[in-house]
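Q: Let me see the structure of the following:
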Amino acid sequence: MEKKELLNKIYCELADSLNISDTMTQEIISSYKSVGSYLGNLEENLNIHIYPQGSMALGTLVRPIAEDKEGDYDVDLVCLLKNGGNLPAKDIKQIIGKRLSEGERYKSKLDAEGKRCWTLKYSDFHMDILPSVPKISTLPKPSRNVTQIRLTHKENDSYFNRYSDPKAYRKWFTKQMEVSFSKQREIIARNKKVEIEEVKLFDVRTPLQMTIQILKRHRDIMFSGRDNKPISIIITTLAAKSYSGETNLYEAIEKVLQDMDKHIEFNNGKAVISNPTMDSENFADKWEEFPEKQQAFFEWLNKARKDIIQEPLEFAGGMGTMKNRMRELFGSKAVNQTFDTYEEKNIKEKNKGNLGVTKEGNIGSIASSNIIAPLSTHTFYGK
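A: Okay, here's the model as predicted:
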């Protein structure tokens, strides 16, 4: 088996081991729907809706590093007060905080006020709830498709308006992987016997989503106990801009890591990573004030290229040595699960008398359905 084909198989299993479980996904969805119902019933005139943004919405949420339990997932949510467009910034924030602090079910979970969010802490995850209202359009006839929101940013004791558009970002992200997303969505809908519209972005497993999960876990391990960890929105945005529709996961990772920094602009020495759906927002806006953040990003990028792409291709040890190295890079629990699952599939296929592999080693209809040759046949790595 060729080097890249083998690595594609291993990384597919690694991405699956990093992915949130269906059980935890449903628990999170049920919990934030309950919060939405609670707030909506108390503030009926504001017409409150809650929906996921960030990693939860994009299908790039990664299991926490914690080895002894499911861990503490960071779930980002938008709490939209649809009829609150004229509310001042402070009221947008305080209405939600007040209602959460009054609820018997939520007051013990409520953390101190954040700059933009209210946080509810559950046993296995925490919700960062972003109070917001629709941005009032200045156009003569506002389009129904306008999804920009106005949120609140607290600095010291003052409240300021800020703007974002999570729904537009999700639409853009989906467009970046349109072909693979559509194919995966159709297959899942057919297998589950549901309408295709019922299959959400976080139900799908594309090479881009899996690439981002692997890169985020590498970052988490590298910056464990350190400051200036590169933020997820920067990794996600640069990865999506670099992705070119690769169906092979290893090749997708290779392409993304090679091209990420090409999408960083520099204006008079200032780094700019523009929000693709809102040009006024620069995801790297803190790099100028804190140059150590910029330095940390490039330190991570160079190390990721070496650890994930270059070093495995030059590797000359046995599979046991490779497994140990991957434990250092991605965590013991995830890597142990990766190799256990890999070997289980090999045994099943061997028992069936079918040791074939897909011609190109690409992700098929479902990544885990690929047929893989047993580890004992990988003489490329030596013994």
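
Q: C-alpha from now on. contacts and neighbour counts both.
A: OK.

Q: For the stretch 51-200 of the chain, which segments count as strands?
A: Ranges of strands in the stretch 51-200 of the chain, per DSSP state E, counting those that start in this stretch, are 73-81, 118-121, 125-134, 149-155, 158-164.

Q: L257: which of these is closest?
A: Among the strands of the stretch 51-200 of the chain, the nearest to L257 by Cα to Cα is strand 73-81 (24.7 Å).

Q: What separation is there between K183 and A296?
A: 37 Å (Cα to Cα, to the nearest Å).

Q: same question, S182
A: Counting by Cα to Cα, the gap from S182 to A296 is 35 Å.

Q: Just put the strands of the stretch 51-200 of the chain in TSV and tack on mean neighbour count and distance to N346.
A: Shown next, in TSV, are the strands of the stretch 51-200 of the chain (neighbours: other Cα atoms under 10 Å; distance: least, Cα to Cα, whole Å):
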stretch	mean neighbour count	distance to N346
strand 73-81	23	32
strand 118-121	21	41
strand 125-134	24	34
strand 149-155	20	49
strand 158-164	16	47
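
Q: Take those strands and lay them out in a markdown table including distance to S31.
A: Output for the strands of the stretch 51-200 of the chain, formatted as a markdown table (distance: least, Cα to Cα, whole Å):
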| stretch | distance to S31 |
| --- | --- |
| strand 73-81 | 11 |
| strand 118-121 | 10 |
| strand 125-134 | 9 |
| strand 149-155 | 22 |
| strand 158-164 | 24 |
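
Q: Which one of the ones you listed lies nearest to W300?
A: strand 73-81 (21.4 Å).

Q: quick one, the closest one and strand 149-155 angle?
A: Relative orientation of strand 73-81 versus strand 149-155 (axes from the mean of the first three to the mean of the last three Cα atoms, to 10 degrees): 110 degrees.

Q: one more to line up against the first:
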Amino acid sequence: MTTNPPTFSKRAMDALLARNDAKQWEFLIGNLLKRLELPPATRAAAEADYLRLADSIANKLGILPGEIQIFAQGSMRTQTTIPQRAPAKLFDLDIVVKLKSGWLAQMNPHDLFRIFGEALEGNESVTGVPEEKRRCWFLNYPGKDYCFDVTPAVQEPAAHSESVLRVRDPDSDWSPSNPIDFADWFCTRAKLRFEFQRVVTRKAFDATASVEPLPDEDIGMDDILRRAVQLMKLHRDGMYWYKDKEIKRAQPISVILVTLAGHACEKLWIEEQRGQRKFSSAIEVALAIVEELPNFIHRESGVFKVCNPGLSTENFADKWNNDEGVRAKQFALWHTQLEQDLDALLHQGEAYVSEEKLRAVFGQAGVDAWKASKPKVSVMDGLLGTASAHVKTNPTTPTRLGSSGTLG
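A: Okay, here's the model as predicted:
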């Protein structure tokens, strides 16, 4: 009788449990990733620039402020930002500008895109020279830590929801889009809590009820889904940093990673609710999420599909079907490498972290964050000692829109 070899996640967890290292690695990873988030001051500055941009666009187009709505999409809205590697800007933020004016909504998509680009001109000392991309305009914001990819959009006429948009596409004229409902879907899954997390919450509640001091201890990777996505994106960026342009163009895009991770997290949570699986730590869930990713790439009649959960007609993997299998191959290569690199990293003792293996998973940004927190005696002592000084930034609800938009 033959037995199946242990899966990647089980093999990695067995190594951690054998050394009693799971909690230590959870703290190391959780605090490292927190150091790489968008700082509050940078976020506030970006929000101010983004609101000024909305007013400028409305003025240039000759429309009322109420006829324009600006909001964040992508990692800014799902709150899974990571820093970019130099010489790129530290944070590349995705912005949508919804144009509500009737005459603009009726325009040819290519004319609308051109006119919108012209409305971005005239303020180059602040925004930089607008650069045309496939669906958006790039604004560099010289001297700032961030840049904007600004996508003009209009309401989809046949849609029953105001969140369903259409954006210009060079190949198909109009392309469907629904970043709002997609982010809401992801944020709902990010709020799922496994039983071991609910136990921690109950203990904290009991401590409060009995007027006992709460333990001064950070939970670590408590926002598991977002931390897992950040980890995946850092690894992808590091793996493709030195690749040539053609290969880099085929790397797994962030929205696919976010979608697959959201589905995987929900599946694991459901399985635990049904008593089919049991998780004891955040790192165990994160490893299982990584392992599950390929199971949510669908292929029907030779067509790859990773659909927007908020809009089934939007296929994030659409380009996979017109590149002779290049993107599908790169996803498989990246996923295999991620598992191998995590396996190698976690088979080390946390007190003897190899910089090379740390870089393989988290990239240079992760190594720099680790070094910045490394004390003279023990890496973990330093990380744990500074954990309580960090204010938790884990969101409890999806970011909502304001009248002119709220940076998400």
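
Q: that older thread, looking at the strands of the stretch 51-200 of the first structure, which is closest to D261 of the first structure?
A: strand 158-164 (23.8 Å).

Q: so that closest one versus strand 125-134, what angle?
A: Going by the same axes, to 10 degrees, strand 158-164 of the first structure makes 90 degrees with strand 125-134.

Q: elements contacting strand 158-164 of the first structure?
A: helix 89-102, strand 149-155 (3 or more Cα pairs under 8 Å, 6 or more residues apart in numbering; DSSP states H and E).

Q: okay if I get the ones you listed as CSV plus distance to P134 of the first structure?
A: Formatted as CSV, these follow (distance: least, Cα to Cα, whole Å):
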stretch, distance to P134 of the first structure
helix 89-102, 11
strand 149-155, 4
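
Q: burial count for H263 of the first structure?
A: 15 (other Cα atoms under 10 Å).

Q: How about the contacts made by it?
A: 238, 241-242, 273 (Cα atoms under 8 Å, 6 or more residues apart in numbering).

Q: from the residues you listed, which ones fall inside helices?
A: Cross-referencing the contacts of H263 of the first structure against helices under DSSP state H gives 238, 241-242.

Q: can you redo the residues you listed as JSON lines with neighbour count and distance to E27 of the first structure?
A: Converted to JSON lines, these look like this (neighbours: other Cα atoms under 10 Å; distance: Cα to Cα, whole Å):
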{"residue": "L238", "neighbour count": "22", "distance to E27 of the first structure": "30"}
{"residue": "K241", "neighbour count": "17", "distance to E27 of the first structure": "32"}
{"residue": "S242", "neighbour count": "22", "distance to E27 of the first structure": "33"}
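
Q: if we take those residues, which one ends up nearest to E251 of the first structure?
A: So of those, ranked by how close each gets to E251 of the first structure (Cα to Cα), first place is S242, at 11.8 Å.

Q: Trace that closest one over to the second structure, please.
A: Using TM-score structural alignment, the partner of S242 of the first structure in the second structure is A264.

Q: now do S164 of the first structure
A: S164 of the first structure maps onto S177 in the second structure, by TM-score structural alignment.

Q: any idea how far its match lies from V326 of the second structure?
A: Applying Cα to Cα, the value for S177 of the second structure to V326 of the second structure is 24 Å.

Q: and the residue nearest the centre of the first structure, what does it touch?
A: Per Cα atoms, centre = their mean, the C-alpha nearest to the average position across the first structure is that of T60, at 2.5 Å. Neighbouring residues of T60 of the first structure by Cα under 8 Å, 6+ apart: 19, 202, 209-210, 212-213.

Q: Can you pick out the most distant pair from those residues?
A: Going by Cα to Cα, the pair spanning those furthest: F202 and I212, at 13.1 Å.

Q: Of those two, give the one with the bigger neighbour count.
A: A count of neighbours by other Cα under 10 Å puts I212 above the other of F202 of the first structure and I212, at 27 against 16.

Q: need the contact list for the more buried one.
A: Contacts of I212 of the first structure (Cα under 8 Å, 6+ apart): 60, 235-236, 239.

Q: Which residue in the second structure aligns with H49 of the first structure?
A: Mapped onto the second structure by TM-score structural alignment, H49 of the first structure lines up with Q69.

Q: and if you look at I29 of the first structure?
A: Alignment note (TM-score structural alignment): I29 of the first structure maps to E47 of the second structure.

Q: Minimum distance to D124 of the first structure: which of the helices and strands packed on strand 158-164 of the first structure has it?
A: helix 89-102 (19.3 Å).

Q: The closest one vs the second structure, mean deviation?
A: Relative to the matching residues in the second structure, helix 89-102 of the first structure has an average distance of 2.0 Å after the fit, by mean Cα distance after the TM-score superposition for the first structure.

Q: by contact count, what packs against that helix?
A: Secondary-structure packing of helix 89-102 of the first structure (3+ Cα pairs under 8 Å, 6+ apart): helix 22-42, strand 125-134, strand 149-155, strand 158-164.

Q: okay, the ones you listed in JSON lines with distance to A284 of the first structure next?
A: Below are those laid out as JSON lines (distance: least, Cα to Cα, whole Å):
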{"stretch": "helix 22-42", "distance to A284 of the first structure": "30"}
{"stretch": "strand 125-134", "distance to A284 of the first structure": "21"}
{"stretch": "strand 149-155", "distance to A284 of the first structure": "17"}
{"stretch": "strand 158-164", "distance to A284 of the first structure": "15"}
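
Q: so which helix or strand takes in the match of H49 of the first structure?
A: If you go by DSSP states H and E, Q69 of the second structure is part of strand 68-73.

Q: returning to what we had before: kindly state which of the helices and strands packed on strand 158-164 of the first structure is positioned closest to K4 of the first structure.
A: Of those, nearest to K4 of the first structure by Cα to Cα is strand 149-155, at 43.4 Å.

Q: and C136 of the second structure, how many neighbours?
A: Neighbours of C136 of the second structure (other Cα under 10 Å): 24.

Q: Pretty sure it sits against P152.
A: Yes. Applying Cα atoms under 8 Å, one finds C136 of the second structure in contact with P152, separated by 6.8 Å.

Q: and K243 of the second structure, how far is that from W25 of the second structure?
A: From K243 of the second structure to W25 of the second structure the distance is 30 Å (Cα to Cα).

Q: The two: who's more crowded?
A: W25 (22 against 12).

Q: Show me what the more buried one aligns to in the first structure.
A: By TM-score structural alignment, W25 of the second structure lines up with L7.

Q: which other helices and strands contact the helix or strand where its match lies?
A: For L7 of the first structure, the host element (DSSP H and E) is helix 3-18. Using 3+ Cα pairs under 8 Å, 6+ apart as the contact test, the elements touching helix 3-18 of the first structure are helix 207-222, helix 249-259, helix 311-314, helix 332-351.
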